[in-house]
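Q: Any chance you could fold what I've pasted below:
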Amino acid sequence: MRHEPIGCREFVETRTSRRQILQIGVLGWLGLGLADVLKAEGSGRGLPIKAKSVIFLHQFGGASHHDTFDMKPDAPAEIRGEFNPIASNLPGVQVCELLPKMATVMDKVCLVRSVNHRTGAHNSATYYSLTGHKPLIDIVTANATATDFPAYGSIVDKLAPSPPTIPTAVSLPTMIADGPFRTPGEFAGFLGKQHDPLFILKDPNKPEFSVEELSLPLEVPTERAGDRRAMLSELTQFARLGDQLSAVKGMNAYQQRAFDLLTSPETQRAFDIHSEPESVRERYGRTTYGQSVLMARRLVEAGVRFVTVYYSPNIGGWDTHKDNFNTLRDSRLPITDQTLPTLLEDLDERGMLDDTMVVWTGEFGRTPRINKDAGRDHWPQCYTILMAGGGLKRGYVHGASDASGAYPKSDPCTPDDISATMFHCLGIDPATELRDQLNRPIPVSYGSPIAPILA
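A: The predicted structure follows:
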């Protein structure tokens, strides 16, 4: 991981002048809409804005491409597994038989079947997945630090934020960790805590989930809500987002910003999931994951630019070293098949899919060969990422894996390229440099946009 000493300053170099940056900020504070801010921002960088927002669905643990979107029915039984493929509405593209609803929306998506890297531990591979920056070494026990490269949403918050009454980046419904070690890549790292995503660590599927509950830390009694100073004082004790992050610079700024955002009418309306028709809630699925994805749709509809939903170990996860097929059959695939196609259809019906990018990925795939425990182990050497909307082609497959799904056969790409593609569509030049706290220049992505998948 990146474990550089903490320095004393950071700033951003882009193709936008300081004056233009200030002008963009003034536009937001004057109350102009997100489209106006994006227009000003995009014109400064010379990149068109194809994706106003990104919904990043992270399948923590790593979903098996063999059992979802890149099946190998002609491979030996110890590779192809127990599931059969079915045809989708995209000619020539098959999906797992347990994803029948997904089969009806494949004409809306872009499959990238040749993603690969060599980072095999959950925490460090997830860092790669959530930041687009390869860790220096593959450390099994990696933990989040203040010198990590920032999460995607934190970079967007720095370079292209939402209007001030709406958070730029939100993560829900849990944080993620491999054992006792807080997974790096979830936070703002060297940008400082004021750019951390707003974490919503409540289950939106619970009847008691409420906007009022989000407005107040549990430690702050409701009767003290009117005492702003008292609340901010209590927040000092509440806002500890990681094992060793309470002393990170920007904590006070984060507290103030989190309070302002959670109490703004715009944010509260976005989080009021009970205002959704019951039929819509049922359509997404009355599970923690289903309602979190519905919340993500509500948030981007309100102007949030980057929402991360973790399918984490807290709600199951995808780390199927044992009993892979029963686990996928009983929960993971049925939940995915209800929630993911519903999101794509809902966004399309609302006219939002063309400018909202959806990314469905894990930190790696699973081994081609089934192990002795009827499971599949970690496999970063080749896996599939599903993307849709926000400036990408519909009904397109990029790259291919070999006959056993072990290695890319054509058009290999890396998480760096995925990140560059997202930033490009968001109107952020991937070559834009951040300066870390030792004033060292680091581009937001070392990758290149995957040109064939761009619309």
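Q: going forward, measure contacts and count neighbours with C-alpha atoms only.
A: Will do.
Q: what's the longest helix in the protein?
A: Criterion DSSP state H: the longest helix present in the chain is helix 333-349.
Q: in that helix, what's buried?
A: 333-344, 346-348 (16 or more other C-alpha atoms under 10 Å).
Q: Nearest to residue 354 among those?
A: Proximity of the buried residues of helix 333-349 to residue 354 (C-alpha to C-alpha) peaks at residue 348, which lies at 7.5 Å.
Q: distance of the residue nearest to that closest one when sequence neighbours are not counted from residue 425?
A: Excluding the flanking residues, the one nearest residue 348 by C-alpha to C-alpha, 6 or more residues apart in numbering is residue 354, at 7.5 Å. Here the distance between residue 354 and residue 425 works out to 11 Å (C-alpha to C-alpha, to the nearest Å).
Q: one more, for comparison:
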Amino acid sequence: VLGNAKDAFDTTREDAQTKAAYGPGLGEQLLSARRLCEAGCGFVMLNYGWAPTPSETPFAWDMHLGPSQPNAPAMKGQLESIFPMFDHAISAFLTDVEQRGLSENILLVVTGDFGRTPKINAHGGRDHWPGLCTLALAGGGLTHGQVIGTSSTKAEYPTSSAYEPKDLMATLFHVLGINPAMQANDFNGRPNYLLPTGAKVISELV
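A: Sure thing, here's the model as predicted:
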């Protein structure tokens, strides 16, 4: 890694008050992410939940549970161990970005790769569920302070504004100034598209 991005990984350059505000674990990652954005990185991805530091719980969001954790209280305890750090770190990041005048230029997307089953499984956990997945966005010059869409009473399926992953990607491309409909031809002249057919920007956000 060359140039300013290399220095961005060195969080010892931050003052003690800023580092304390972010906190450990996810906070450390988000502090590095902010520094990378300031250094000119166009895309930064973090993974919270696979214990990148000793202060985090391994497999934090992977709550199938099993014979070693055979009941719902185990899942409750897992959530109680990760939510405070998550809440604190995200709040610190958004506050810091706002104070630095970067909130219009940095878009934070908080999402997983799918939802979790509405029903508890035999071990007191939840499994993979493709029917509905919630996410949160902040910054990036989008219109915030709103909840987009509704779901069934058990969070099984969307009942309005049924956006798909390709629509999220179209929205991200919009923020980055990339035409979602852009195509490139391969060596045989066949078109390759950035996104699947029908991808659309989430209209409530722009």
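Q: Fetch the TM-score of the aligned pair.
A: The TM-score (TM-score structural alignment, normalised by the length of structure 2) is 0.86; 190 aligned residues with a C-alpha RMSD of 1.6 Å.
Q: picking that back up, quick one: map the residue nearest to residue 348 of structure 1 onto structure 2.
A: Using TM-score structural alignment, the partner of residue 354 of structure 1 in structure 2 is residue 104.
Q: ok, which stretches of the stretch 251-400 of structure 1 are helices?
A: 251-262, 265-271, 278-284, 288-302, 324-327, 333-349 (DSSP state H, counting those that start in this stretch).
Q: What span of structure 2 is the helix or strand that contains residue 55 of structure 1 aligned with?
A: Secondary structure from DSSP states H and E places residue 55 of structure 1 in strand 53-59. Under TM-score structural alignment, there is no match for strand 53-59 of structure 1 anywhere in structure 2.
Q: same check, this time on stretch 23-36 of structure 1
A: Alignment of stretch 23-36 of structure 1 against structure 2: no match, by TM-score structural alignment.
Q: When residue 354 and residue 425 of structure 1 are compared, which one has more neighbours?
A: Ranked by neighbour count (other C-alpha atoms under 10 Å), residue 354 of structure 1 and residue 425 place residue 425 first, with 29 against 19.
Q: In contact with the aligned partner of the more buried one in structure 2, which residues?
A: When structure 2 is aligned by TM-score structural alignment, residue 425 of structure 1 is paired with residue 175. Residues near residue 175 of structure 2 by C-alpha atoms under 8 Å, 6 or more residues apart in numbering: 140-141.
Q: Look at residue 175 of structure 2 and give its secondary structure.
A: Following DSSP: H, G, I helix; E, B strand; the rest coil, we place residue 175 of structure 2 in the helix state.
Q: just checking, residue 379 of structure 1 touches residue 367?
A: Yes. Residue 379 of structure 1 lies in contact with residue 367 (C-alpha atoms under 8 Å); the separation is 4.9 Å.
Q: quick one, what contacts the equivalent of residue 33 of structure 2 over in structure 1?
A: Matched to structure 1 by TM-score structural alignment, residue 33 of structure 2 sits across from residue 296. Listed by C-alpha under 8 Å, 6+ apart, the contact partners of residue 296 of structure 1 are 55, 307-309.
Q: give me that answer again for 10 Å
A: For residue 296 of structure 1, the contact set (C-alpha atoms under 10 Å, 6 or more residues apart in numbering) comprises 54-57, 170-172, 270-271, 290, 302, 304, 306-309, 343.
Q: Equivalent analysis for residue 150 of structure 2, please.
A: Contacts for residue 150 of structure 2 (C-alpha under 10 Å, 6+ apart) come out as 157-162.
Q: Mind telling me the two of those residues farthest from one another?
A: Farthest pair in these, by C-alpha to C-alpha: 157 and 161, 10.9 Å.
Q: For these two, list the residues in contact with both.
A: With C-alpha under 10 Å, 6+ apart as the test, residue 157 of structure 2 and residue 161 both reach 150-151.
Q: Thank you kindly, that will do.
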